[in-house]
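Peer 1: with the input below, show me the fold.
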Amino acid sequence: MNFKPIAAAALLAVAAWGSSASATVVLYDNFDGEGPGDDLVWNGDSVFVPTSPPSSVDLIGVGGSYDFLPGNGSYLDLDGSSGSGLNPAGEITSISSFGAGTYTLTFLLAGNQRGAANQTTKITLGDWTTSINLASGAGFAAQAFTFTTTGGSLVFTEMGPSNQQGNLLDEVKLSAVPEPTTWAMMIVGFGLTGSMVRSARRKQAFA
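Peer 2: I've put the predicted structure just below:
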């Protein structure tokens, strides 16, 4: 008996299981595609747009006068220069909407770097939300959350009132995590493939 088709099926099962068991990136934005940032009012890109209303957000960073944390390319000041007294101070919303499920969200967040009071950034996706309060001198730090949500758009909100000195955001990545039932189904499929191989070998040995 030719075992090659069965072996190939087993390899495909392994590959499919490995692929499904790892998270899939569904959103990524490092804000570098917009060019040098110099306290420019940001109109969005292909991933995020400022929520309207409220919202004033600035692009700052490399090549500009306001590169507070060099080496990070361009990044967003979530409380932009064209707003004053707004509440919330600024907000961005993902263009894409995401279904119900489990996700891992990572991003870099820093304080305002201008000596202002602590600022709070709220992050929301569907019925999941969290808030981060940072002092002015806090540098970029990696934030990571894994959560289950009803689904919707990913939103970063800078709580007001606006003083034009917001927390800084960079390197946003959202990944979809496969459900445990998906993993279980793939493991069962792999087990059945292995049983087929063992059964075929027994039949060949008996013959």
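
Peer 1: from here on, just use CA atoms for contacts and neighbour counts.
Peer 2: Will do.

Peer 1: my read: Leu134 touches Asn118, true?
Peer 2: Yes - under the criterion of Cα atoms under 8 Å, Leu134 is in contact with Asn118, at a separation of 5.3 Å.

Peer 1: quick one, helices of the protein?
Peer 2: Assigned helices in the chain, in chain order: 4-21, 180-206 (criterion: DSSP state H).

Peer 1: helices or strands next to the last one in the packing?
Peer 2: Think helix 180-206. Judged by 3 or more Cα pairs under 8 Å, 6 or more residues apart in numbering; DSSP states H and E, the packing partners of helix 180-206 are helix 4-21.

Peer 1: okay, angle between the helix it packs on and helix 180-206 too, please.
Peer 2: Counting by axes from the mean of the first three to the mean of the last three Cα atoms, to 10 degrees, helix 4-21 points 160 degrees away from the direction of helix 180-206.

Peer 1: now show me the structure for the sequence below, then we'll compare the two:
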Amino acid sequence: MTAAGAAQAAVTVSFTGGDLPLPSGQQLVWDFDGLEASGYTATFSGTAGTGVYDGADGLHSGVAAPPPGTTSQYASVLGGGTLTLTTPEITQLSIYMGSPDDYNSITFYYAGGGSETLTGLQLAGGAFSGDQSVGRRMTYDFGGQKVTSVQFTSSGNSFEFDNIATTSAVPEPATWAMMITGFGMAGAAMRRRRRTAALAYA
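Peer 2: Below is the predicted model:
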């Protein structure tokens, strides 16, 4: 694990078995089948062939292998390739993947400057035992820092993953609505208690 510039930055890695359900508080932002949430942009660059593949096609020998159980589209970053994901401020990111290779890396760029890179087994956080038939949803928590860009890179073929999800640093509109409703209900309850107390003393 490497870090530069962001004070006390430390990515914490955790995992759940299989792809879904998503961890609590996370929202699916890109499933490589056309869903890309507002405020997110993604760019594939570098080696020709780095991009989106169809899991229904199965193994592309030496090029791309779908994450375990994936029959829809997924990302494959070939050696020398990069996928750059630009995001609103986020506090967590998760992906679904199979066992990572030593040459796979993810770099997280912090809103306040600096970055942190996880490579190879650091990406797995002890989730895998080398069984290529098992997939895990890997969650990367930024320890209170906010990330605005993520780069997926590989120095060999390939780095395959699917279904990117994030936790936004700013509550989603639905969350704001629930919070406002909650505050309103709490205020109404307090007003009722005050009226009841006033009547009791009258």
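
Peer 1: quick revisit: just want to know which of Leu134 and Asn118 of the first structure has more residues nearby.
Peer 2: Leu134 (19 against 16; other Cα atoms under 10 Å).

Peer 1: so the more buried one versus Phe147 of the first structure, what's the distance?
Peer 2: Noted for Leu134 of the first structure: a distance of 22 Å to Phe147 of the first structure, by Cα to Cα, to the nearest Å.

Peer 1: mind naming the longest strand for the second structure?
Peer 2: Looking across the second structure with DSSP state E, the single longest strand is strand 82-97.

Peer 1: can you count the residues close to Val29 of the second structure?
Peer 2: The tally of other residues near Val29 of the second structure (other Cα under 10 Å) stands at 19.

Peer 1: if I look at the closest residue to it other than its chain neighbours, how far off is Ser158 of the second structure?
Peer 2: Take Val29 of the second structure and drop its neighbours on the chain: the residue closest to it by Cα to Cα, 6 or more residues apart in numbering is Ala37, 4.8 Å away. Distance check for Ala37 of the second structure against Ser158 of the second structure: by Cα to Cα, it reads 25 Å.

Peer 1: out of these two, which sits in the busier spot?
Peer 2: Applying other Cα under 10 Å to Ala37 of the second structure and Ser158 shows that Ser158 carries more neighbours, namely 24 against 14.

Peer 1: aligned to the more buried one, what sits in the first structure?
Peer 2: Ser158 of the second structure maps onto Gly166 in the first structure when the alignment is built from TM-score structural alignment.

Peer 1: equivalent analysis for Thr84 of the second structure, please.
Peer 2: Using TM-score structural alignment, the partner of Thr84 of the second structure in the first structure is Thr93.

Peer 1: nearest residue to its match in space, please, no chain neighbours.
Peer 2: Leaving aside its chain neighbours, Thr93 of the first structure sits nearest to Val155 (4.5 Å; criterion: Cα to Cα, 6+ apart).

Peer 1: now do the same contact list for the match of Thr84 of the second structure.
Peer 2: With contact set as Cα atoms under 8 Å, 6 or more residues apart in numbering, Thr93 of the first structure has these partners: 48-51, 153-156.

Peer 1: what of Leu154 of the first structure?
Peer 2: Counting by Cα under 8 Å, 6+ apart, Leu154 of the first structure touches 93-94, 97, 123-126.

Peer 1: hmm, the residue nearest to Val29 of the second structure is touching Trp30, no?
Peer 2: Yes - if you go by Cα under 8 Å, Ala37 of the second structure and Trp30 touch, sitting 6.7 Å apart.
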